[in-house]
Structures are given as C-alpha cells and as structure tokens.
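*Asks:* Model the structure of this input:
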Amino acid sequence: MLPGRRARGFTLVELMVSVTLLAILLAVAAPSFASWIRNTRVRTTTQVLQDGLRLAQAEAVRRNRTVSFFLTNVANPTATSAAAANGSNWGVRTLTLITGETAELVRSGALAGVVAGVNITGPSAVCFNAAGQQVANATEGCAIDPTSPTVTYDVAHGSAVAGVDRSLRVTASLGGRVRMCDPAKTLSATNPDGC
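*Replies:* Modelled structure (predicted):
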C-alpha cells in the first residue's frame, strides 16, 4: 500500500455483522414467505377451477349442447375418464345426445402437479346446458340439490395455519353465474369478494 492511501473494502467484523443481520432478517421473513406460497397455491387452484367451469359453460353455449366440467384422478383425462370428487385433474367434455354418439374432450388439465398440498372439496362434475345454466345429468353425476342449488368448490391448503392462511371458494349458481369468493368474508357492498 502506498503511503497516504487508505485501504478500501470491508473489514472482517463489518462483513460478519452484515451476514448476521441478513440471517436475522431471513429468519423473520421465512414464515411469511411460506404462508405466501401456500396462499398462492390456493389462489392458483381456485383460478383453474373457475376458468374450467367458465370454459364448460362457454362451450355449452357455443356448441348448443350439454357440456360437463369434471374432476378426475386419471393422469391424462379423456372423454371417457371417470369423474371423481376431489380429483387431482380436470376436464371439460361434451355429453352424448343419442345412443352410439361418442363424447368429445374439449380440454383438460392438471391440478396436483401445479398446486401440491391443496385440497379441493366439491362435486365430481357440473353440467351446463345450451343456455349456459346448470343442469342435472345422472349419467355424468351432475346433481342439483333443490334446497341449495349452488355448486360449491372449497379450496384450502392441507397444512394451512389458522388465521394466517386463507381458503377460497368457487361457486356456480343454478342460472350459470360462476364466481370466486372468500368464505371468511360476507358478501356486501364493502366486501364484493365475500361469499
């Protein structure tokens, strides 16, 4: 070093203090990050369910025939895949009108691989008629409860922390209105995202 020049850089003590402060900040933020990840997975699953229901409804109107949105545990759903409540995959298919006609798979997708740890509670299938309204179909497993005709899918993370993590809900009304809402809130003018 030349005389009169001051050394530049960090001392070992300054570096250790910085690393210690960084470690403390990460330890404090880690639980928030974990909760954020769980909530993002729930939101993604709920969005996929809502989009799938809306796709089935739009296809029913476009094709002028009954279309089904279904959950299944089949890895690559087909038009003949069995519907299963709380399935890990989803599909949209047309329903047959006459004997001998084959159903057509419109689109399908995965839920389990994208959103690990998320639980879905709801029916195995929802059917829409040519007017975009819910319709019962015993063969497909689409049922309408006369006392509560709105179909509900509740989505929550399996390891959710009460009061920290949130669950979401997708509903499809008898008239065909599909929406996502927060079951922890009551629907009102100040809470339009409430259920």
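
*Asks:* From now on I want contacts and neighbour counts done on CA atoms only, so please keep to that.
*Replies:* Fine.

*Asks:* What lies in contact with stretch 47-59?
*Replies:* Contacts to stretch 47-59, defined as CA atoms under 8 Å, 6 or more residues apart in numbering, come from residues 67-69, 90-93, 111, 126-129, 132-133, 170, 172, 176, 178-180.

*Asks:* One more: stretch 31-39?
*Replies:* By CA under 8 Å, 6+ apart, stretch 31-39 touches 157, 160, 164-167.

*Asks:* With adjacent residues omitted, what lies nearest to residue 178?
*Replies:* residue 172 (4.4 Å; CA to CA, 6 or more residues apart in numbering).

*Asks:* to compare against the first, here's another:
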Amino acid sequence: MKRTSGFTLVELMITLTVLAILLVTGIPSFREWLRNTHIRTAGESIQNGLRYARGEASSRGVNVRFEFTSPGAGWTVCALAGTTSCTAAAAASADNTLQNFVAAGGSADVAPMVSTSIGAAASPLSTAASAGSGITFNAMGRPIGYGTVALSRIDLNTAGKDGRRLVIQVSPGGMPRMCDPNLSLATSPQACK
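*Replies:* The predicted structure follows:
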C-alpha cells in the first residue's frame, strides 16, 4: 500500500488552534501600538506646525498664528493681517492661510489638551483644545502673551482611552519640544523637564 503525504485532520486542527491563540494574544498589543502611533503622528504634526509658524513669523516679519481648527488634532497656520485669529485672517484674504492640517484616520481620535502654562508634565491637563485656541508668534519668533493667553503646553492622548500620553512644551523663546512624561530625565533625554 502506497502512503500519500499530507496533513491529517488532527494536525491541521492543532495548527489552526495554535495560530488562533497567537492572534488573540497579539491583537491587544497591536491595538496599543497603533494607538501610540496615532498619538506620535499627531504630536509630530503639531510640533512641525508650531515650528513652521515660528519660522514664517521670523522670515515674513509679521505675526503668525498656529491655531487648532477642531476639537481634534487638526490645525492651521496663518499670517495675521490686523486680526487676532486665523478664522478672521482667512475671511480677510485667502492668502493669509499658510498651511492646514486636517486630522484624518487615527489622528482624528487624538484629543489634545491645552494649557497656557507649562506646569508639571507628570499631571495630565483637563482642558480640551477648542477651535481657535492657539499661539501667535511675533516677528522675532517669540510667543505673544506667553503664560497668559498663548498655549504653552499641549498634552496628547487618544480620546476616552487609556494609553501613552505625549506632551509638547513651548518655551518662552518659542521652541516646541515633544516629550514623554512617563520617562525620567535621569535615564532619557526624551523625558519632560
């Protein structure tokens, strides 16, 4: 009698069971990784927008504003021509809007929390970014109203979910810095001050 090669039903069932167990145990880790990636992407976008606004203010010699456009991580950068908000600047002239970022995909789930003072990064903020909250840079690239009306700190986390939190701090000189409040300065340069 000739023996045919192949898998028996028992071998196939064991393989599928092991594969299912591996998938079920890996899905929570994958979701956490994906959520952390969304937070990092939104944070880098906001940090780049702040740097762009600061650079444009210096190069153009006018006040330039970084402003959140929605409750999510969407934002706009505009040149202020006698106005105090990007909405008013866009209404005055479409040329005043320099750059827009529409939070799409996973970045739309990121919920920025804002404050006008840097404070202790270890404690999370509780005021959500609203449309119109932002920071204006003068012709020297410094924030106008630092510590009073200009955003000095932005906390990023996914809306309604526990997970990693990143913090963007804007210095009195206008430089944004993204840091991780869960790290220690003694062991990592990415920790918050």
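
*Asks:* Now the TM-score, please.
*Replies:* With the length set by TM-score structural alignment, normalised by the length of the second structure, the two chains reach a TM-score of 0.77; 167 aligned residues with a CA RMSD of 2.5 Å.

*Asks:* The residue nearest to residue 178 of the first structure matches what in the second structure?
*Replies:* Superposed on the second structure with TM-score structural alignment, residue 172 of the first structure falls opposite residue 170.

*Asks:* do the same with residue 96 of the first structure
*Replies:* Residue 96 of the first structure maps onto residue 81 in the second structure, by TM-score structural alignment.

*Asks:* Name the nearest residue to its match, sequence neighbours excluded.
*Replies:* Per CA to CA, 6+ apart, closest to residue 81 of the second structure is residue 89, 6.4 Å.

*Asks:* dump the residue contacts of the one you found.
*Replies:* Residue 89 of the second structure neighbours (CA under 8 Å, 6+ apart): 78-83, 96-97.

*Asks:* do the same with residue 174 of the first structure
*Replies:* By CA under 8 Å, 6+ apart, the neighbours of residue 174 of the first structure are 133-135, 149-151.

*Asks:* Specify which member of the residues you listed is nearest to residue 26 of the first structure.
*Replies:* Minimum distance to residue 26 of the first structure across these is 42.0 Å, recorded for residue 151 (CA to CA).

*Asks:* Okay, the residue minimising distance to the centre of the second structure and residue 160 of the second structure: tell me how far apart.
*Replies:* Nearest to the mean C-alpha position of the second structure, counting by CA atoms, centre = their mean, stands residue 43 at 2.5 Å. Between residue 43 of the second structure and residue 160 of the second structure the distance, using CA to CA, to the nearest Å, works out to 17 Å.

*Asks:* Ok, residue 27 of the second structure next?
*Replies:* 19 Å.

*Asks:* And residue 63 of the second structure, by the same measure?
*Replies:* In terms of CA to CA, residue 63 of the second structure sits 35 Å off from residue 160 of the second structure.

*Asks:* Of those two, give the one with the bigger neighbour count.
*Replies:* residue 63 (26 against 9; other CA atoms under 10 Å).

*Asks:* For that one, what is the corresponding residue in the first structure?
*Replies:* In the first structure, residue 63 of the second structure lands on residue 66 (TM-score structural alignment).

*Asks:* now do residue 185 of the second structure
*Replies:* Residue 185 of the second structure maps onto residue 187 in the first structure, by TM-score structural alignment.

*Asks:* Nearest spatial neighbour of its match, chain-adjacent residues omitted?
*Replies:* In space, residue 187 of the first structure is closest to residue 194, 4.0 Å off (CA to CA, 6+ apart).

*Asks:* so where do the strands sit in the second structure?
*Replies:* 64-68, 75-79, 97-101, 110-115, 134-137, 153-158, 166-170, 176-179 (DSSP state E).

*Asks:* Need the winner for burial among those.
*Replies:* strand 64-68 (a mean of 30; mean count of other CA atoms under 10 Å).

*Asks:* So which elements touch it?
*Replies:* In terms of contacts (3 or more CA pairs under 8 Å, 6 or more residues apart in numbering; DSSP states H and E), strand 64-68 of the second structure is packed against helix 9-60, strand 75-79, strand 134-137.

*Asks:* Those into JSON lines, with extra columns for distance to residue 111 of the second structure?
*Replies:* As requested, those are exported to JSON lines (distance: least, CA to CA, whole Å):
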{"stretch": "helix 9-60", "distance to residue 111 of the second structure": "9"}
{"stretch": "strand 75-79", "distance to residue 111 of the second structure": "13"}
{"stretch": "strand 134-137", "distance to residue 111 of the second structure": "15"}
